[in-house]
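>>> Would you be able to build a 3D model of this:
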Amino acid sequence: MIDIENITKQFPGKVAVRDLTLQVNDGKIFGFLGPNGAGKSTTIKMMTGILPIDQGRITINGSDMAKQPLETKQKIGYVPDRSDVFLRLKGIEYLNYIADVYHVPTEIRKEKINDLTRSFGIQDALNDHILTYSHGMRQKIVVCGVLLHDPEVWILDEPLTGLDPKSSFTLKEMMREHAKKGKTVFFSTHVLEVVEQLCDEVAIINNGQLEFLGDMAEMKRQFKDDENLEKVFLELTQHE
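So this is what the prediction gives:
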């Protein structure tokens, strides 16, 4: 479970996230939506310990990110919104490095690397430097690295960006399977159709504040039944 309690993050001249409270239960795929600059990535960076929290508290499966950062980070798998990392490493070097960080045993990592890279169609590029990869391939290698230690909670920032249709389908199926196991998937996206197809619950954030929180049934109760998520999203985020 992800428990976000009254978090605030301020930068010079701007409050990026203001008094945000969310709870994401186990076994759920949770969609996090908002226009550019709404505070999505800032929230995710606080959830993953990249940015300190100015006020409030974030706990993940009972561990406090501020007080128990290493313990908490062991429980999460994080796909950032940018995949241009460790470009001078070969694909296999990067995956082994991530496996070392998370103490994945040798035999388990070999099997996981084989299965994951075949699922995303990059098994033949593992001896190439990531610098030579296309954007989509870089995204795939990052996703493979994130899933190597089988984290309980997936935190994915625009994870489908750059993926080809087959790989996008594969990742969405993995997200569904992860939730079916009683674990948690939290992801931000601009692809509203994916949210309608995939998510159990949705939060819409705008100007750092929560505009909507609930499932699709609740959304339909609050808005006209014939309105799709795009119309709701535009209505909620059109004001400044």
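>>> Please make it C-alpha for all contacts and neighbour counts, starting now.
Fine.
>>> what about the helices in the protein?
40-47, 69-74, 91-101, 106-119, 135-147, 165-180, 192-198, 216-222, 229-237 (DSSP state H).
>>> Quick one, which of these gets closest to N25.
helix 165-180 (10.1 Å; CA to CA).
>>> name the helices or strands packed onto that closest one?
Packed against helix 165-180 by the contact rule (3 or more CA pairs under 8 Å, 6 or more residues apart in numbering; DSSP states H and E) you find strand 29-33, strand 184-188.
>>> Please enumerate residues in contact with that helix?
Residues outside helix 165-180 that contact it (CA atoms under 8 Å, 6 or more residues apart in numbering): 26-29, 119-121, 160, 184-185, 198.
>>> Tell me who's in contact with the residue minimising distance to the centre of the chain.
Centroid-nearest residue in the chain, with CA atoms, centre = their mean: L156, separated by 1.3 Å. Listed by CA under 8 Å, 6+ apart, the contact set of L156 reads 77-81, 185-188.
>>> quick one: contacts for the residue lying closest to T59 once chain neighbours are set aside?
Sequence neighbours aside, D3 is the residue nearest to T59 in space, at 5.2 Å (criterion: CA to CA, 6 or more residues apart in numbering). Residues in contact with D3 (CA under 8 Å, 6+ apart) are 21-24, 58-60.
>>> circling back to that earlier point, compare the helices and strands packed on helix 165-180 and give me the one nearest L70.
Smallest distance to L70 across the helices and strands packed on helix 165-180 (CA to CA): 18.9 Å, for strand 184-188.
>>> Tell me the helices and strands packed up against the closest one.
Packed against strand 184-188, as judged by 3+ CA pairs under 8 Å, 6+ apart, are the following elements: strand 29-33, strand 153-157, helix 165-180.
>>> Tell me which residues are up against it.
1, 24-33, 40, 152-159, 175, 178-179.
>>> Please apply the same query to stretch 108-122.
95-96, 99, 123, 137, 140-141, 144, 148, 167, 170.
>>> can you do 6 Å?
123, 144, 167 (CA atoms under 6 Å, 6 or more residues apart in numbering).
>>> Pull up the gap between the closest residue to the second one other than its chain neighbours and V195, please.
Closest residue to C144 apart from its sequence neighbours, by CA to CA, 6+ apart: L116 at 5.8 Å. Between L116 and V195 the distance, using CA to CA, to the nearest Å, works out to 24 Å.
>>> before we go on, could you also do this sequence so I can check it against the first one:
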Amino acid sequence: MSIDNMQGNVGFSPNPGAAVSIRGLFKRFGGKIAVNGLSLDIPVGSFYGLVGPNGAGKTTTLNMVTGLLKPDAGLAMILGTNVWQDINAAKRVIGVMPQPDQIFDRLTGLQLLVYAGMLRGMKCAEATARAQDLLAAFDLKAAASTMVADYSAGMTKKICLASAMIHSPRILVLDEPFESVDPVSSANLKDILIEYAQTGGTVIISSHVMALVEKMCTHVAVVNNGQVCAAGTVEQVAAGEDLEDRFLQLVGGRHEAAHLSWLDGGKAGS
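You can find the predicted model right below:
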């Protein structure tokens, strides 16, 4: 299958049946083009990985799709709703994992989750019950009354993910969700996300870890220089190769070792 075909057979018109349908998204910051006419369809119920080198445009794309950053051109639809024509309707069906510096870390873990639920229109009692369930699922029950500012990096990542899930969204958007999370907690989080996708929810993650994407995701898009290089099922994009090798072929940038003469592992001083 050619790379053009692997771009999801994206046509000019958006696909209202897709979980996310992006057409011609464009964003410039000063003299730098961050996203350059990007188009992509993400199927409902998929576990979709968005991968690319640093500066490829992944986070900027996700910010435009989720209503956090207005595009200069193009459109994004979520479950048939044009994000920038009805931003509140689009936001109601998605859960966006905040970054650690975007949360109120002077609240306890329980307070933060209840607050996140009530912001979504939930009654306090329902938000509290769901918060307790999430704290148990994410191994944070013992830290429920601890201020989030005192959490470890991994614990903070988990409470951020829990805050995105409390209102049971139809689409979860997660930017590097497993960074700084220990292997045991990471395995538990993966199980929760896979089960969520199996019930019909759609998970979109950006990640630099190819092994994780290859193991967890059903679909993947490789983004470079603000455009989609290839998209489809993981098997289609990998094309019979290891996904990381295929990724390096698509984005380039790998070169021979620099052969630094002074980097000799101590041999010169022996």
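>>> Got a TM-score for the two of them?
The TM-score (TM-score structural alignment, normalised by the length of structure 1) is 0.93; 235 aligned residues with a CA RMSD of 1.5 Å.
>>> mind putting the helices of structure 1 in a markdown table, mean neighbour count and distance to I205 of structure 1 included?
Converted to a markdown table, these look like this (neighbours: other CA atoms under 10 Å; distance: least, CA to CA, whole Å):
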| stretch | mean neighbour count | distance to I205 of structure 1 |
| --- | --- | --- |
| helix 40-47 | 22 | 7 |
| helix 69-74 | 16 | 24 |
| helix 91-101 | 19 | 32 |
| helix 106-119 | 15 | 33 |
| helix 135-147 | 22 | 25 |
| helix 165-180 | 16 | 22 |
| helix 192-198 | 15 | 14 |
| helix 216-222 | 14 | 15 |
| helix 229-237 | 15 | 8 |
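>>> now the ones you listed as CSV including distance to K14 of structure 1?
Shown next, in CSV, are the helices of structure 1 (distance: least, CA to CA, whole Å):
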stretch, distance to K14 of structure 1
helix 40-47, 12
helix 69-74, 26
helix 91-101, 35
helix 106-119, 41
helix 135-147, 31
helix 165-180, 34
helix 192-198, 27
helix 216-222, 30
helix 229-237, 18
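>>> between those helices, which gets nearest to V85 of structure 1?
helix 135-147 (8.5 Å).
>>> what's the closest one in contact with?
77, 83, 95, 116, 162-163.
>>> Same check on stretch 17-28 of structure 1?
Residues contacting stretch 17-28 of structure 1 (CA under 6 Å, 6+ apart): 1-9, 39, 179-180, 182-184, 200, 208-209.
>>> and T8 of structure 1, what is it in contact with?
Neighbouring residues of T8 of structure 1 by CA under 6 Å, 6+ apart: 17-19, 54-55.
>>> now for it: what does it line up with in structure 2?
Matched to structure 2 by TM-score structural alignment, T8 of structure 1 sits across from F26.
>>> Next: G91 of structure 1.
Match for G91 of structure 1 (TM-score structural alignment): G109.
>>> R109 of structure 1 now?
Looks like R109 of structure 1 aligns to A127 there (TM-score structural alignment).
>>> ok, L50 of structure 2 - contacts?
By CA under 6 Å, 6+ apart, the neighbours of L50 of structure 2 are 205-206, 220-221.
>>> now those residues in a markdown table, with distance to N82 of structure 2 and neighbour count?
Listed next are these as a markdown table, based on distance: CA to CA, whole Å; neighbours: other CA atoms under 10 Å:
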| residue | distance to N82 of structure 2 | neighbour count |
| --- | --- | --- |
| I205 | 21 | 23 |
| S206 | 22 | 21 |
| V220 | 23 | 30 |
| A221 | 21 | 28 |
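>>> Can you add distance to T66 of structure 2 and give those residues back as JSON lines?
Converted to JSON lines, the contacts of L50 of structure 2 look like this (distance: CA to CA, whole Å):
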{"residue": "I205", "distance to T66 of structure 2": "13"}
{"residue": "S206", "distance to T66 of structure 2": "14"}
{"residue": "V220", "distance to T66 of structure 2": "19"}
{"residue": "A221", "distance to T66 of structure 2": "17"}
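>>> neighbours around G77 of structure 1, how many?
22 (other CA atoms under 10 Å).
>>> Also G30 of structure 2?
Neighbours of G30 of structure 2 under the rule other CA under 10 Å: 7.
>>> What of I7 of structure 1?
19.
>>> re the thing from before, among the contacts of L50 of structure 2, which one sits closest to A239 of structure 2?
Comparing the contacts of L50 of structure 2 against A239 of structure 2 with CA to CA places V220 closest, at 12.2 Å.
>>> Under the alignment, what does that closest one map to in structure 1?
Residue correspondence to structure 1 (TM-score structural alignment): V220 of structure 2 is matched to V202.
>>> Map N61 of structure 1 across to structure 2 for me.
Aligned by TM-score structural alignment, N61 of structure 1 pairs with L79 of structure 2.
>>> can you list the contacts of L156 of structure 1 in JSON lines and add distance to G13 of structure 1?
Below are the contacts of L156 of structure 1 laid out as JSON lines (distance: CA to CA, whole Å):
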{"residue": "G77", "distance to G13 of structure 1": "32"}
{"residue": "Y78", "distance to G13 of structure 1": "28"}
{"residue": "V79", "distance to G13 of structure 1": "28"}
{"residue": "P80", "distance to G13 of structure 1": "25"}
{"residue": "D81", "distance to G13 of structure 1": "24"}
{"residue": "V185", "distance to G13 of structure 1": "33"}
{"residue": "F186", "distance to G13 of structure 1": "29"}
{"residue": "F187", "distance to G13 of structure 1": "28"}
{"residue": "S188", "distance to G13 of structure 1": "25"}
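>>> Quick one: map G49 of structure 1 onto structure 2.
Using TM-score structural alignment, G49 of structure 1 pairs with G67 in structure 2.
>>> any idea how far the residue mapped onto A56 of structure 2 from structure 1 lies from Q55 of structure 1?
Under the alignment (TM-score structural alignment), A56 of structure 2 pairs with A38 of structure 1. Per CA to CA, A38 of structure 1 is found 18 Å from Q55 of structure 1.
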